[in-house]
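After the sequence you'll find the predicted model.
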Amino acid sequence: MVKVTILGAGITGMAIASQLPRDYEVTIVARNLPGDPDSTEWASPWAGAVFMGMDGSNLREQRMQLDAFASRWKIALNNPESSVRRVEMHDLMDFTPLEKVWYRDHLPGFHILSKDELPAGAPFGMAYQTIVLNPGVFLPWMRARLEKTGVKFLRMTVQSLSNLCGLGHDYLINAAGIGPRYLRNVMDQKVQEVRGQTILVKSDFDKIWIRRGKDYTYALGRQDGTTVLGGIKQFDNKVTSVDGELRNDIFRRIHENLPEAFPSADPLAFTVLRDIVGIRPQREGGLRIEKEILDGQKVVHAYGVAGGGYIFSWGLAREVCHLVEQFHFTSSNTFEPLVAVVKL
């Protein structure tokens, strides 16, 4: 029996567990677990959780993202109880021209928005079909499905990967998000902490709308009577209290860009369900998906998704599983090492 321990119970860790062979014994270890009371100690519960192609992605990253999109597109059809929904997205670019949009030929219903569909000053926009989900529903749903297949969840505070040696695994997967910055035998200082602040409001807004430019602004209609309004990216800022000035600025930007859906910039005109502040992991230099032997453990690192945990999810997971296979087949001398390839 091959035994695998995954450090991290967020979307990345659980997606990896879902793609490992069913005859593996898998344990997910984390300080915070799906279904826990709200905590800003981890990022997955606070994400906007939509699919959008990430600017500047290389070919490898593009393949992982499209693989993840295809997987959740199917979940939206087959498992509506998961909260995953198919939805129209309006994706506006202030600086990126069409020829630089790598996903333009890959997403269903892709077309260019007319000038009448753009807010004042927006030079270019696209529409296509994408997916959205509610992390508060999806994460416990995912955990329950994994537990039915035999995956175990263990609560544990880990300060070093060496803390996990006693679990008796053959392979350890490090999907700890921000954790690798602080794990004593990893200490990856390329990992950055990025503060995000959003507002969850009651609304029947039925699209995903995002403007990528000088002011990063979005309205994410979750198809459940709520919409997430944002946003901001603040590097090396770990303050989890609400910034009132930024909050008012988000309302202003949302109103200016979507006046028909949100006819006032006055915060009192919105039915606010909660303010959300979360710290997202990002990594200078991009993803780290690689294997190494560390303190006697066979480790596969899987982190650095730049706030794109839900965007990479299953695609990243399948590449990680290929690296586990490389470790396993090489150590057993049964097969030559496999090349990590993600099928589209």
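Alright, I've got the coordinates.

From here on, just use CA atoms for contacts and neighbour counts.
Noted.

Could I get the contacting residues of the closest residue to Lys152 other than its chain neighbours?
Closest residue to Lys152 apart from its sequence neighbours, by Cα to Cα, 6 or more residues apart in numbering: Thr27 at 4.6 Å. With contact set as Cα atoms under 8 Å, 6 or more residues apart in numbering, Thr27 has these partners: 4-6, 151-154.

can we see that at 7 Å?
4-6, 151-153 (Cα atoms under 7 Å, 6 or more residues apart in numbering).

wait, which of those is closest to Phe110?
Among the contacts of Thr27, Ile6 lies closest to Phe110 (Cα to Cα), at 36.7 Å.

May I ask you to confirm that that closest one belongs to a strand?
Yes: assessed by DSSP: H, G, I helix; E, B strand; the rest coil, Ile6 belongs to a strand.

dropping in the other structure now:
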Amino acid sequence: MEKPGNEAVIVVGSGVVGLATAVVLAEAGRRVRVWTREPAERTTSAVAGALWWPYRIEPKARARAWALESLSVYEELAGRPEETGVRLVEGVMGETRLDELGPWAARVPGLRAATTEEYPGSALWARLPLLDMPTHLRLLRERLSRAGGTVEERTVTDLAEAEAPVVVNCAGLGARTLVPDAAVRPVRGQLVIVENPGIREWLVTTDPAAGTTTYVFPQPDRLVLGGTTDEDDWSTVPDPKVAAEILERCAALRPEIAGARVLDHLVGLRPVRDTVRLEREILPDGRVLVHNYGHGGAGVTVAWGCAREAAGLVGPAPSR
């Protein structure tokens, strides 16, 4: 156990929320250790579509505030896309109207209603952060290292194993057994990665009748196609039939995708909860436990806002 006065913080989880939280704490002067069952490259965050947009996340008011705070961070990082993995990219959010959004939408760059010539139905144009997650996760690890933080690969079966004055639980779906919290459940997402035939704009569209959401996200070296929202499905094995359906739906939107060479198939399990759990708990022995999990498919969207609030719950670093 850490010696009294060292004020070490252990962050459990190395997805985008866990690493962002660790970075905020370390850059504020805390001595941070990240414990992770698997490296960031194998977390759900690594296979996220990673378009900034408040998506299926509660409570709405807090989530919008977290999202806007994160938007400001991403806008700054977008000035160095090769280093940060963040670009501001124009695209269309289908089946969405301005009057459905709250006051937060006024802060979104380039937001306007699409014309009927641009999209057959209600839709919005916007210029949103789109993240290349492998690059962005590498940036977070590098920032953490420069601030003196460390990442340790170890399997945690009980939060009590993290014997430090302060523990931050960013375990995502792992919180289901670690807390334990049965309210956290998986929503499976499957992606197909193809060569980019020259597409520069992202596109998201939903079909309520079919219950599908289809999206096309251009990255510098590839095109990310999706997707699925399979409730309570724990399988991480790509389904060839689902992959074929994703390709068909995307090609219907952008015909040039039909001939694109498939590079990879990916699956991620979104850690969904009815509401995000972001709160401070005092353990019986007096140690501080801060929970920061349950972000579902919006982890990238709210990561920095949640990280800063979690750091505030931890409290300031002790004076040296």
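In hand now; what should we look at? Remember, it's a predicted structure, so these values are computed and weren't measured experimentally.

The residue nearest to Lys152 of the first structure corresponds to which position in the second structure?
In the second structure, the residue matched to Thr27 of the first structure (TM-score structural alignment) is Arg33.

re the thing from before, of the contacts of Thr27 of the first structure, which ones are shared with the second structure?
Of the contacts of Thr27 of the first structure, the ones still in contact in the second structure (both residues aligned by TM-score structural alignment, their matches' Cα atoms under 7 Å) are 4-6, 151-153.

What residue in the first structure is paired with Gln190 of the second structure?
That one, Gln190 of the second structure, aligns with Gln197 by TM-score structural alignment.

what's the helix or strand for that match?
strand 191-202 (DSSP states H and E).

could you point out which element follows that strand?
Toward the C-terminus from strand 191-202 of the first structure - assigned by DSSP H and E - lies strand 207-212.

In the second structure, which residues correspond to that following strand?
Going by TM-score structural alignment, strand 207-212 of the first structure sits over residues 201-206 in the second structure.

would you turn the contacts of Thr27 of the first structure into CSV with distance to Asp215 of the first structure?
What follows is these, written out as CSV (distance: Cα to Cα, whole Å):
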residue, distance to Asp215 of the first structure
Val4, 43
Thr5, 41
Ile6, 37
Val151, 42
Lys152, 42
Phe153, 40
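
picking that back up, how big is the offset of the strand holding Gln197 of the first structure relative to the second structure?
Compared with the second structure after the fit, strand 191-202 of the first structure shows a mean deviation of 0.7 Å (mean Cα distance after the TM-score superposition for the first structure).

And the contacts of that strand?
Contacting residues not belonging to strand 191-202 of the first structure are listed as 178, 181, 225-238, 270-284, 304 [Cα under 7 Å, 6+ apart].

How about stretch 17-32 of the second structure?
Outside stretch 17-32 of the second structure, the residues that reach it (Cα under 7 Å, 6+ apart) are 8-12, 140, 143-144, 147-150, 170, 299, 303-304, 307-308, 311, 317.

and if you look at stretch 161-175 of the second structure?
1-2, 7-13, 17-18, 181, 184-186, 271, 287-294.

8 Å instead, please
1-2, 4, 7-15, 17-18, 181, 184-186, 269-272, 287-295, 310, 314.

what's the angle between the longest strand seen in the second structure and strand 185-194?
The longest strand of the second structure (DSSP state E) is strand 262-282. Inter-element angle recorded for strand 262-282 of the second structure and strand 185-194: 150 degrees (by axes from the mean of the first three to the mean of the last three Cα atoms, to 10 degrees).

What is strand 262-282 of the second structure packed up against?
strand 185-194, strand 288-295, helix 299-314 (3 or more Cα pairs under 8 Å, 6 or more residues apart in numbering; DSSP states H and E).

Once aligned, what mean separation remains between the second one and the first structure?
Same thing as strand 288-295 of the second structure. Mean for strand 288-295 of the second structure is 0.4 Å (mean Cα distance after the TM-score superposition for the first structure).

So which bit of the first structure is that strand matched to?
Under TM-score structural alignment, the match for strand 288-295 of the second structure is residues 298-305.

Give me the contacts around that stretch.
Contacts for stretch 298-305 of the first structure (Cα under 8 Å, 6+ apart): 12, 170-177, 191, 281-283, 286-293, 312, 316, 320, 323-324, 327.

Pull out the buried residues from these.
The neighbour count (16 or more other Cα atoms under 10 Å) marks 12, 170-177, 191, 281-283, 287-289, 291, 312, 316, 320, 323-324, 327 as buried among the contacts of stretch 298-305 of the first structure.

which stretches of the stretch 51-200 of the second structure form strands?
Secondary structure of the stretch 51-200 of the second structure (DSSP state E, counting those that start in this stretch): strands located at 86-94, 112-113, 123-131, 150-153, 166-169, 185-194.

how much does the fifth one stray from the first structure?
When you say that, I think you mean strand 166-169 of the second structure. Here the mean offset of strand 166-169 of the second structure against the first structure after fitting is 0.5 Å, by mean Cα distance after the TM-score superposition for the first structure.

Also the second one?
In the superposition against the first structure, strand 112-113 of the second structure averages 0.9 Å from its aligned positions (mean Cα distance after the TM-score superposition for the first structure).

Report the distance from that strand to the chain centre.
Remark: strand 112-113 of the second structure is offset 25 Å from the chain centroid, using Cα atoms, centre = their mean, to the nearest Å.

coming back round to it: mind giving me JSON lines with the strands of the stretch 51-200 of the second structure and columns for distance to Gly79 of the second structure?
Formatted as JSON lines, the strands of the stretch 51-200 of the second structure follow (distance: least, Cα to Cα, whole Å):
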{"stretch": "strand 86-94", "distance to Gly79 of the second structure": "8"}
{"stretch": "strand 112-113", "distance to Gly79 of the second structure": "23"}
{"stretch": "strand 123-131", "distance to Gly79 of the second structure": "11"}
{"stretch": "strand 150-153", "distance to Gly79 of the second structure": "27"}
{"stretch": "strand 166-169", "distance to Gly79 of the second structure": "30"}
{"stretch": "strand 185-194", "distance to Gly79 of the second structure": "26"}
